[in-house]
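Colleague: The sequence and its predicted three-dimensional model are supplied below.
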Amino acid sequence: MYYPEPISKLIDSFTKLPGIGPKTAVRLAFFVINMKDDDVLNFANSLVNAKRELTHCSVCGHITDQDPCSICQDNTRDESIICVVQDPKDVIAMEKMREFRGKYHVLHGAISPMDGIGPEDINVPDLINRLKNEDVDELILATNPNIEGEATAMYISRLVRPSGIRTTRIAHGLPVGGDLEYADEVTLSKALEGRREL
């Protein structure tokens, strides 16, 4: 289907976003075209400002507009516990829970030999340097429960083991409100593995 070039470019831009297919991209493009000029300018400015003003914390790697980030600057948090996550979105998910009072380390990915991503391609070397320079008692590995996340957690635990730092892995299993009949074998296996006494 033919669209004027400015609309085609806008549609192409939207299709580059994750989860946006061609039909959704067309809908979004026409929605933007029908917006008021001020709203479009504010939207464009928000995109540009987010890209320009955000950076990664030099301590933990979390996305921030100040360096170090507010979590790393918070003296009330327990510096002896570091939770290792794959993505800044994982930090935000953990913070919404409001129960973890330690610090974080964001890897910005996971080890994936199939995709050519090794430990040096993610934030593992910075984690090791951090563990050498900080007094850490426990490292919580909160990587995703998939092949890449598990491989990353295993690699880090083996790397850290000689230092004597306690290394734990978040539990995996059935979600609260989930039904056994709909769970796959791996999820059920992990749920049994992580069972605890009542």
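Modeller: Yes, it's here.

Colleague: okay, CA-based contacts and neighbour counts for the rest of this
Modeller: OK.

Colleague: Counting by contacts, list what the longest strand out of those in the chain packs against.
Modeller: Assignment by DSSP state E gives strand 78-85 as the longest strand of the chain. Counting contacts by 3 or more C-alpha pairs under 8 Å, 6 or more residues apart in numbering; DSSP states H and E, strand 78-85 is packed against strand 102-106, strand 138-141.

Colleague: So for the next helix or strand after it, what gets flagged as buried?
Modeller: Later in the chain than strand 78-85, the nearest helix or strand by DSSP states H and E is helix 88-97. Buried residues in helix 88-97, counted by 16 or more other C-alpha atoms under 10 Å: 88, 90-91, 94.

Colleague: CSV for those, including distance to Leu141?
Modeller: Formatted as CSV, the buried residues of helix 88-97 follow (distance: C-alpha to C-alpha, whole Å):
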residue, distance to Leu141
Pro88, 14
Asp90, 12
Val91, 12
Met94, 13
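
Colleague: where along the protein do the helices fall?
Modeller: 5-15, 22-33, 37-53, 70-73, 88-97, 124-133, 147-160, 185-193 (DSSP state H).

Colleague: Format these as JSON lines; extra columns: distance to Asp115.
Modeller: Below are these laid out as JSON lines (distance: least, C-alpha to C-alpha, whole Å):
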{"stretch": "helix 5-15", "distance to Asp115": "22"}
{"stretch": "helix 22-33", "distance to Asp115": "26"}
{"stretch": "helix 37-53", "distance to Asp115": "26"}
{"stretch": "helix 70-73", "distance to Asp115": "31"}
{"stretch": "helix 88-97", "distance to Asp115": "21"}
{"stretch": "helix 124-133", "distance to Asp115": "17"}
{"stretch": "helix 147-160", "distance to Asp115": "10"}
{"stretch": "helix 185-193", "distance to Asp115": "23"}
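
Colleague: adding another structure so you can compare the two:
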Amino acid sequence: MPASEIERMIHLLARLPGLGPRSARRAALALIVKRESLLRPLGEALLRASEAIRPCSICANLDDRNPCGICAEPKREAHLLCVVEEVGDLWAIERSGVYRGRYHVLGGTLSALDGRGPEQLNVAGLLDRAAAVEVTEVILALGATVDGQTTAHYIAERLEPLGVTITRLAQGLPVGGELDYLDDGTLSAAFRQRRPA
């Protein structure tokens, strides 16, 4: 029977996204076997991260600086403000390298089922930022889920009186996608958002 500390480690690792119980066991074993070169440095890095990383007071991105590196970067296009649900969405857009504006992290989407209304999201901060003179366009980069669509509609209504341009990311066919394998919702969005060839 494995020691209780090993089971505790496996249990905690299994709670991470993408790791099930079997993957967590393999990861735990690898960490224990490489105690000096992997486990200790990882433990120290996690402790330092838990002490240093905080939400940015401007956009709610996670960083060890405040304001975060993105908000502090002077070469960013201050007239563009991209609204995302979570920090992971911001990181995904940054990885793509296609956007050079600023961000605003809502902290989720509106969800009646989960009891999450506008008060639980960072909507007030968004409205304050969108009202700034330099902001001319707000890009709603929210998921194509019912909650994402509802949140985008709510935010667009709230932004409309500010006179900023409100845009949404296009939705539809993925690059390399075959029509036969697409779900009905994706295919429907692709047809609604078609453009001249």
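Modeller: Noted; the coordinates are in hand. None of the values given here were measured: they were computed from a predicted structure.

Colleague: TM-score for the pair, please.
Modeller: Once the chains are laid over each other, their TM-score by TM-score structural alignment, normalised by the length of the second structure reads 0.92; 197 aligned residues with a C-alpha RMSD of 1.6 Å.

Colleague: For the spatially most central residue of the first structure, give me its contacts.
Modeller: For the first structure, Asp87 is the residue whose C-alpha lies nearest the centre (C-alpha atoms, centre = their mean; 1.7 Å). With contact set as C-alpha atoms under 8 Å, 6 or more residues apart in numbering, Asp87 of the first structure has these partners: 62, 106-109.

Colleague: Tell me which of those residues persist in the second structure.
Modeller: Retained in the second structure by both residues aligned by TM-score structural alignment, their matches' C-alpha atoms under 8 Å are the following of those: 106-109.

Colleague: Nearest spatial neighbour of Glu137 of the second structure, chain-adjacent residues omitted?
Modeller: Nearest-residue entry for Glu137 of the second structure: Thr165, 4.5 Å, with adjacent residues in sequence omitted and distances by C-alpha to C-alpha, 6 or more residues apart in numbering.

Colleague: Just give me the neighbour total for that neighbour.
Modeller: 14 (other C-alpha atoms under 10 Å).

Colleague: if we can go back for a sec, and the longest strand of the first structure, how far from the second structure on average?
Modeller: Its aligned residues in the second structure lie a mean 1.0 Å from strand 78-85 of the first structure after superposition (mean C-alpha distance after the TM-score superposition for the first structure).

Colleague: buried set for that strand?
Modeller: Residues of strand 78-85 of the first structure classed as buried by neighbour count (16+ other C-alpha under 10 Å): 79, 81-85.

Colleague: Export those to TSV and append columns for distance to Ala29 of the first structure.
Modeller: Output for those, formatted as TSV (distance: C-alpha to C-alpha, whole Å):
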residue	distance to Ala29 of the first structure
Glu79	46
Ile81	46
Ile82	42
Cys83	40
Val84	38
Val85	34
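
Colleague: which pair in the residues you listed spans the largest distance?
Modeller: Across the buried residues of strand 78-85 of the first structure, no pair lies farther apart than Glu79 and Val85, at 16.0 Å, counting by C-alpha to C-alpha.

Colleague: one step back: which members of the kept ones among the contacts of Asp87 of the first structure are classed as buried?
Modeller: Buried among those (16+ other C-alpha under 10 Å): 106-107, 109.

Colleague: between the buried residues of helix 88-97 of the first structure, which is closest to Asp184 of the first structure?
Modeller: Asp90 (23.6 Å).

Colleague: Next, count neighbours for Arg194 of the second structure.
Modeller: Neighbours of Arg194 of the second structure (other C-alpha under 10 Å): 11.

Colleague: I meant to write Ile20 of the first structure there.
Modeller: Around Ile20 of the first structure there are 13 other residues, counting by other C-alpha under 10 Å.

Colleague: Next: the one 4 residues further on.
Modeller: Using other C-alpha under 10 Å, Thr24 of the first structure has 14 neighbouring residues.

Colleague: any idea how far the counterpart of Tyr3 of the first structure in the second structure is from His104 of the second structure?
Modeller: Correspondence of Tyr3 of the first structure to the second structure, assessed by TM-score structural alignment: Pro2. Between Pro2 of the second structure and His104 of the second structure the distance is 45 Å, computed by C-alpha to C-alpha, to the nearest Å.

Colleague: More neighbours: which of those two?
Modeller: His104 (28 against 6).

Colleague: Now do the contacts for the more buried one.
Modeller: 58-61, 81-84, 126.

Colleague: Just send the residues you listed back as CSV, with distance to Arg194 of the second structure too.
Modeller: Compiled in CSV, the contacts of His104 of the second structure are given as follows (distance: C-alpha to C-alpha, whole Å):
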residue, distance to Arg194 of the second structure
Ile58, 36
Cys59, 32
Ala60, 34
Asn61, 33
Leu81, 25
Cys82, 23
Val83, 23
Val84, 24
Leu126, 30
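
Colleague: out of those, who's nearest Ala52 of the second structure?
Modeller: Nearest member of the contacts of His104 of the second structure to Ala52 of the second structure, counting by C-alpha to C-alpha, is Asn61, at 13.4 Å.

Colleague: isn't that closest one right next to Val105, touching?
Modeller: Yes. The pair Asn61 of the second structure / Val105 is scored as a contact, 6.6 Å apart, by C-alpha atoms under 8 Å.
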